[in-house]
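Student: pasting the sequence and the predicted model now:
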Amino acid sequence: MDSETGMRLLTTAVEAGSFSAAGRQLGLAPSSVSRQINGLEDKLGVRLLNRSTRKLSLTEAGLIYYQRAKQVLADIEEANLAVTKLGASPTGSLRVTAPVAFGRLHIAPAIPEFVARHPEVSVDLILTDNIIDLIEAGIDLAVRIAELKDSSLIARKLANNNRVVCGSPDYFRKHGVPTTPTELERHNCLLYKQTGHQDTWRFRCEDGMKEIRVSGNLQCNNAEALLAAALNGLGIVLLSSWMVQSDIASGRLVQILPDYTASPSALDTAIYAVFSHNRHLSPKVRAFVDFLVERYASRTEWDIPPVVRPGLVEAS
């Protein structure tokens, strides 16, 4: 008798409460169940069950073996299902949540391609900057930009979340171009307000970390509003490269301080696909996660800081 068969016999007998009931479930004679469990005990060299005319009960060793056997059998089932589902077609409604700006700029434009690949999936996209409890809200997957803390959720990294300090050519023509982080203290800096007033920008360079207190005449809890203000020449912003890269490439914005790694907080963040720990991950979730990894892992333009083009900021 192999180990898996022994584990199934024992767990069935324990949960059924008797050899007779276990035999009915397994299609075996009670005497066959009893004989095979006796053989398992002989093989292990310990007694697993206390037998009486009325019921079965686990010994101390039996309880340990039963608990481990349940886990092993569950793992075997999961492995079998995982292989089986590799060929299953994604179907049904997929509920996805993402931050407002990233969702509008990068998730929503990707959905037509995903649906074209998987026409039997419909997507329910929820854009919010609030952290939603995935299980409570019935969400299949979340895109989050954060430093993830330990939790029961599973995360796959999609891309880095590099930040860029930038402003419009018009602003720099009028007020000059800061060449060191310290010079930002004399400029109008537009502040992202999330939990409190985030007026400290941090810069990592070869000689360590610099913290700069910045100030300005606009603070907002929406990054796209700050971007609009910067494009119109109001001040300097510190935003994610995935948000400003196209404006920098077109010349509508100019990156400054490219030799520094900048962040509005002390946290190192990245862009993740996050989903609940489900022993049997559905094909639709697996397909969407793989799609996002494929789509965003190659976005090298988010990782390579554009250089300052002096011609854009020369005085007129």
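Tutor: Sure thing, it's come through. Numbers count the residues shown, from 1 in each chain.

Student: hey, let's count contacts and neighbours off CA atoms from now on
Tutor: Fine.

Student: list the contacts for residue 270?
Tutor: 145, 146, 147, 157, 158, 159, 160, 161 (C-alpha atoms under 8 Å, 6 or more residues apart in numbering).

Student: what separates the third one from residue 25, distance-wise?
Tutor: Spelled out, that is residue 147. 49 Å (C-alpha to C-alpha, to the nearest Å).

Student: also the second one?
Tutor: Between residue 146 and residue 25 the computed distance is 50 Å (C-alpha to C-alpha).

Student: what is the burial count for residue 210?
Tutor: Neighbour count for residue 210, taken as other C-alpha atoms under 10 Å: 15.

Student: can you give me the helices in the chain?
Tutor: 3-16, 19-26, 30-44, 60-85, 100-102, 111-117, 134-137, 169-175, 223-231, 241-250, 283-296 (DSSP state H).

Student: which strands or helices does the first one pack on?
Tutor: Same thing as helix 3-16. Packing partners of helix 3-16 (3 or more C-alpha pairs under 8 Å, 6 or more residues apart in numbering; DSSP states H and E): helix 19-26, helix 30-44, strand 56-58, helix 60-85.

Student: buried residues in the longest one?
Tutor: The one in question is helix 60-85. Buried residues in helix 60-85, counted by 16 or more other C-alpha atoms under 10 Å: 62, 65, 66, 69, 73, 82.

Student: want to compare, so here's the second one:
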Amino acid sequence: AISQQLRKLEEDIGQQLVNRNSRHLSLTEAGRIYYRTSKELLATAQQGQQEIDALLQSPSGELRILAPEGFGGGLLSKPLRQLLQSSERISVAVTLGEGYDDIVASGADLALGFTPVDKEGFKSYQLATWSQVLCVAQSHPLSTESLSHPEQLKEHPFIVYDHLPAHELSGPDDERYLLAHPKLSVNSMQALIQFTVDGLGFAVLPQKEVQHYLANGELVELLPDWQLPDYQVFAVVANYPTMSVKTRQAIELLESYFTIL
């Protein structure tokens, strides 16, 4: 059977690989080249399999993360520090932007965002539920006004993130009020936060991304008796049969950290 397979191989490549006589077999020059390169290919394949197995057994390799701009302000620092300390064999590449990019085309292992991806081939993991806050700069006249109803905001400029041009407030006795008709919209959450800090108007902002401004007094919360809906944070991954340890560990660390923020 082996001799038949060898002859078939010689026919396929068009070269004699073995010199044969009644007592001995020896490699031809073509046979020696074929044997050497085959060994190299086998060794490379075995090494590749070992590296792939390592991805599934311990955190290793580069973890690529896509995240909204606001996550660059410190929200990722602690979980990424813990992830990097968990293994010397792992590195992280973070790309910041607005919204989800194509996870597969970009080569990312996971993407962070505020909506789940309802598409075949992707899986979404809810990491946390965060609150929003209606606020204005301490330097803005609104910060010192005595407000009891959102109607009183009409005389002042409302600035928004252009993906969310309107927000519904819930007040006492289940009253609802729609904040709409902005004077200024922008396609970057970080720009919206900066515009608000600079006193261009009032805005609805993610509480986690502006908590330091609220703590140091640069921003002031408006109408605290009126509530805004919460929003969710998701990790989205390509739905492959297996998930690497580095990706799974990153999701677990992010969920643990974001939940207690």
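Tutor: Yes, it's here. Predicted model, so just to flag it, every value in this text is computed and none were measured.

Student: what would you report as the TM-score here?
Tutor: Taking TM-score structural alignment, normalised by the length of structure 2 as the basis, the two superposed chains have a TM-score of 0.70; 208 aligned residues with a C-alpha RMSD of 2.6 Å.

Student: out of the helices and strands packed on helix 3-16 of structure 1, flag the one nearest residue 127 of structure 1.
Tutor: Comparing these against residue 127 of structure 1 with C-alpha to C-alpha, the closest turns out to be helix 60-85 (29.4 Å).

Student: roughly how far out does the closest one sit from the chain middle?
Tutor: 27 Å (C-alpha atoms, centre = their mean, to the nearest Å).

Student: likewise stretch 269-283 of structure 1?
Tutor: 6 Å.

Student: what span of structure 2 is it aligned with?
Tutor: Counting by TM-score structural alignment, stretch 269-283 of structure 1 pairs with residues 231-245 of structure 2.

Student: buried set for that stretch?
Tutor: In stretch 231-245 of structure 2, counting by 16+ other C-alpha under 10 Å, buried: 233, 234, 235, 236, 237, 238, 244, 245.

Student: same check, this time on stretch 124-131 of structure 2
Tutor: 124, 125, 126, 127, 128, 130.

Student: quick check: the fifth one vs residue 159 of structure 2, distance?
Tutor: The spacing between residue 128 of structure 2 and residue 159 of structure 2, counted by C-alpha to C-alpha, is 26 Å.

Student: tabulate the helices and strands packed on helix 3-16 of structure 1 (a markdown table), appending distance to residue 12 of structure 1.
Tutor: Converted to a markdown table, the helices and strands packed on helix 3-16 of structure 1 look like this (distance: least, C-alpha to C-alpha, whole Å):
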| stretch | distance to residue 12 of structure 1 |
| --- | --- |
| helix 19-26 | 6 |
| helix 30-44 | 10 |
| strand 56-58 | 12 |
| helix 60-85 | 10 |
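
Student: out of the ones you listed, the one nearest residue 232 of structure 1 is which?
Tutor: That would be helix 60-85 among those, by C-alpha to C-alpha, at 51.4 Å.

Student: and residue 42 of structure 1, what's its match in structure 2?
Tutor: Looks like residue 42 of structure 1 stays unaligned there (TM-score structural alignment).

Student: what's the burial count for residue 42 of structure 1?
Tutor: Residue crowding around residue 42 of structure 1 was assessed by other C-alpha under 10 Å; the count is 12.

Student: before we move on, what about residue 138 of structure 2?
Tutor: With other C-alpha under 10 Å as criterion, residue 138 of structure 2 counts 20.

Student: touching, it and residue 216? I think so.
Tutor: No - using C-alpha atoms under 8 Å, residue 138 of structure 2 is not in contact with residue 216, being 10.1 Å away.

Student: anything in contact with each of those two?
Tutor: Counting by C-alpha under 8 Å, 6+ apart, nothing touches both residue 138 of structure 2 and residue 216.

Student: run the chain-centre distance for stretch 78-87 of structure 2.
Tutor: Its chain's C-alpha centre and that of stretch 78-87 of structure 2 lie 16 Å apart, by C-alpha atoms, centre = their mean.

Student: please identify the buried residues of it?
Tutor: 79, 80, 83, 84.

Student: quick one: contacts for the second one?
Tutor: Taking C-alpha under 8 Å, 6+ apart as the contact definition, residue 80 of structure 2 lies against 92, 250.

Student: what residue of structure 1 matches up with it?
Tutor: Using TM-score structural alignment, residue 80 of structure 2 sits opposite residue 111 in structure 1.

Student: where along the stretch 51-200 of structure 2 do the strands fall?
Tutor: Shown for the stretch 51-200 of structure 2, the strands assigned by DSSP state E, counting those that start in this stretch span residues 61-68, 90-97, 110-113, 122-130, 132-137, 159-161, 167-170, 176-179, 184-186.

Student: distance to residue 6 of structure 2 for the ones you listed - can I get that in JSON lines?
Tutor: Below are the strands of the stretch 51-200 of structure 2 laid out as JSON lines (distance: least, C-alpha to C-alpha, whole Å):
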{"stretch": "strand 61-68", "distance to residue 6 of structure 2": "40"}
{"stretch": "strand 90-97", "distance to residue 6 of structure 2": "44"}
{"stretch": "strand 110-113", "distance to residue 6 of structure 2": "47"}
{"stretch": "strand 122-130", "distance to residue 6 of structure 2": "46"}
{"stretch": "strand 132-137", "distance to residue 6 of structure 2": "71"}
{"stretch": "strand 159-161", "distance to residue 6 of structure 2": "69"}
{"stretch": "strand 167-170", "distance to residue 6 of structure 2": "74"}
{"stretch": "strand 176-179", "distance to residue 6 of structure 2": "79"}
{"stretch": "strand 184-186", "distance to residue 6 of structure 2": "69"}
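
Student: much appreciated, bye for now.
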